[in-house]
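1. generate a structure from the sequence data that follows.
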Amino acid sequence: MSTTYLPLLLAGIAVVLGLISVVLFYKVVIAPRKAEPSSQQASTPSPTSSAEQADTPSYQRQPKTSSKQSKKPTQQCLFVMFDAPSQAINQALGEMLAAKNAFYEAELGAFHLPPGPQGYPIMLASATSPGKLPPLHKEHKEGEHTPVQGVSILIRFLNTRKVSRNPEDLTTFTHEVAALGGKILDAKRKPITEESLAAMYRDGD
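-> This is a model prediction of the structure:
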């Protein structure tokens, strides 16, 4: 009886092994081949998206950068040192500043002149330490102000080329102050002649 069932048992085992081979063949060979086309389609951009990217201007795809650089105002400074500081010079300087509607900033001890014909603001401060001018346009409560030894005249402008072509605001006021009895010095506190002053502005042309 055992010899009768032996062929059937072997046939059954062969069928099971055949089914296992078919399943393995499908998973190893057939399934990966089917997955490859779908992955290629996913990685390939659609014609619509490609067209949209092509139609999108480059400036929209790139980060915006500002072509305008912030302009920082530059400054030019001259000094006027008085030959013989006195109350008369204090009074004359105070009257000049009042006539020009200068604003006195007590915290800085400086006068601010309204922009002149060329539109450049000018600041007037003391040329000696601590760099503060008294309110010369007003009478001192305890008497007379200490005589001013000298003043620094500061002008701010956008660039050297503009002020070199229109130096009237700075030079005119500096000459007016020097006419009270003083000498004009450059930014390094060295004497400056009219020729040197004119040449300094020509450097910006």
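
2. make it CA atoms for all contacts and neighbour counts henceforth
-> Fine.

3. please enumerate the strands of the chain.
-> 74-82, 103-105, 110-113, 122-126, 150-157, 182-185 (DSSP state E).

4. now the lengthiest helix in the chain: buried residues?
-> Counting by DSSP state H, the longest helix found in the chain is helix 2-25. By neighbour count on 16 or more other Cα atoms under 10 Å, the buried set for helix 2-25 is empty.

5. and if you look at stretch 192-205?
-> 192, 197, 201.

6. so of those residues, which ones are in helices?
-> Counting by DSSP H, the buried residues of stretch 192-205 place 197, 201 in helices.

7. mind putting the buried residues of stretch 192-205 in JSON lines, distance to Leu113 included?
-> Shown next, in JSON lines, are those (distance: Cα to Cα, whole Å):
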{"residue": "Ile192", "distance to Leu113": "23"}
{"residue": "Leu197", "distance to Leu113": "22"}
{"residue": "Tyr201", "distance to Leu113": "21"}
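
8. please give me the structure for this one as well, since I'd like to look at both together:
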Amino acid sequence: MSAHTLALTLAIAAGWLSFNTLVIVGYFFVCKKEALGLAAPDSFWLTVAGKRNKTPAVSPRAKPSPAPVKESMVTAEPTPSAELDSAPPPTLPPSASYSLFVIFDRPDVTLNQKIHALLQAWEAHYDATLQVYLASGVTPQNPIRVANAYPPGSMPVEEMFLDEANVLGGVSLIVEKPKRKRGFDKVQLGKLVELSEEFAALGGSILDEERQPASRKTFKNITGS
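-> Alright, predicted model coming up:
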């Protein structure tokens, strides 16, 4: 055999071997994809197409109906009127002081003179800032304040106390409520009642903080005894 014939034979054999190898590799590659589920069977596209054709058409104006809600899951919110009905009535804050009022029967300059003398006897001094008289009593840090009660207004200074334009129709006596009714604080509350009684002895009547006639119960509630 010549060299030319031998080379041609080997070339044909190599091509045939390469072709068979390519066929075998392709066969195993396809089988492996099917085994792994990567290759879909021919009927797959027919099934999908059939399902698409069977899907009902939805009108663009149609709205899906809401799912029914269970009654147990619905909680009614209280209306404003219900909240107002159930709310407790507003209460006024408690007073921060004890107060008594003495209303005079016959106000005149003579009575003003007696009032002025009583204030001096209690060593009350005029406070220009508050425009009231302060009687120290037994607790100077919490004095008895004597103000004009009827009509409400400022008290006249000492040099104008006997002026007819400053005749007093009544006085109010005020003491701040102590945190605890004991010791000198309790005595000071007794002084409040005592001074109001001395003013009433000049010719007047004592009223409580609600402008009602004061009683022994009124005084007991103040002094605690």
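
9. any idea what the TM-score comes out to?
-> Comparison of the two superposed chains (TM-score structural alignment, normalised by the length of the first structure) gives a TM-score of 0.53, and 129 aligned residues with a Cα RMSD of 3.0 Å.

10. in the first structure, what stretch matches the lengthiest helix in the second structure?
-> Longest helix of the second structure, by residue count under DSSP H: helix 3-36. Using TM-score structural alignment, helix 3-36 of the second structure corresponds to no residues of the first structure.

11. distance from the chain centre to that helix, please.
-> 89 Å (Cα atoms, centre = their mean, to the nearest Å).

12. just stretch 191-206 of the second structure next, same as before
-> 44 Å.

13. that one maps to which residues in the first structure?
-> Going by TM-score structural alignment: stretch 191-206 of the second structure matches residues 169-184.

14. and the aligned residue in the first structure for Tyr150 of the second structure, how many neighbours?
-> Residue pairing (TM-score structural alignment): Tyr150 of the second structure is matched to Thr128 of the first structure. Counted with other Cα atoms under 10 Å, the neighbours of Thr128 of the first structure add up to 14.

15. ok, Thr128 of the first structure touching Gly150?
-> Yes. Thr128 of the first structure lies in contact with Gly150 (Cα atoms under 8 Å); the separation is 6.8 Å.

16. just to revisit the earlier point, go through the match of stretch 191-206 of the second structure and flag the buried ones.
-> Under the neighbour-count criterion of 16+ other Cα under 10 Å, stretch 169-184 of the first structure has 169-171, 174, 177-178, 180, 182-184 buried.

17. swap in stretch 119-127 of the second structure?
-> So stretch 119-127 of the second structure, judged by 16+ other Cα under 10 Å, has buried residues 119, 124-126.

18. ok, now stretch 132-145 of the second structure?
-> Using 16+ other Cα under 10 Å as the test for burial, stretch 132-145 of the second structure gives 132-138, 142-145.

19. would you point out the most distant pair within these?
-> By the measure Cα to Cα, Val132 and Val138 form the most distant pair in those, at 18.5 Å.

20. related to what we said a few turns ago, now render the buried residues of stretch 132-145 of the second structure as TSV, adding distance to Val102 of the second structure.
-> Converted to TSV, these look like this (distance: Cα to Cα, whole Å):
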residue	distance to Val102 of the second structure
Val132	15
Tyr133	15
Leu134	16
Ala135	16
Ser136	19
Gly137	19
Val138	22
Asn142	20
Pro143	18
Ile144	14
Arg145	13
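
21. for the residues you listed, which one is nearest Lys51 of the second structure?
-> Relative to Lys51 of the second structure, the closest of these is Asn142; by Cα to Cα it sits at 94.6 Å.

22. hang on, that closest one packs against Ser136?
-> Yes. In terms of Cα under 8 Å, Asn142 of the second structure counts as a neighbour of Ser136; the distance is 7.3 Å.

23. gap between Val102 of the second structure and Ser225 of the second structure?
-> 22 Å (Cα to Cα, to the nearest Å).

24. try Ser196 of the second structure
-> 17 Å.

25. go ahead and confirm Pro151 of the second structure touches Gly169.
-> Yes. Contact criterion Cα under 8 Å: Pro151 of the second structure and Gly169 qualify, at 6.9 Å.

26. which of these two has more neighbours?
-> The neighbour count for Pro151 of the second structure versus Gly169, taken as other Cα under 10 Å, is higher for Gly169 (20 against 10).

27. so the more buried one makes contact with Leu111?
-> No. Contact criterion Cα under 8 Å: Gly169 of the second structure and Leu111 do not qualify, at 9.5 Å.

28. Lys181 of the second structure: neighbour count?
-> By other Cα under 10 Å, neighbour count at Lys181 of the second structure equals 16.

29. what's the match for Val80 of the first structure in the second structure?
-> Under TM-score structural alignment, Val80 of the first structure pairs with Val102 in the second structure.

30. what sits closest to that match if chain neighbours are left out?
-> Ile206 (4.5 Å; Cα to Cα, 6 or more residues apart in numbering).

31. that neighbour and Leu100 touch, don't they?
-> Yes. Taking Cα under 8 Å as the definition, Ile206 of the second structure is a contact partner of Leu100 at 6.8 Å.

32. who touches both of the two?
-> Ser196 (Cα atoms under 8 Å, 6 or more residues apart in numbering).
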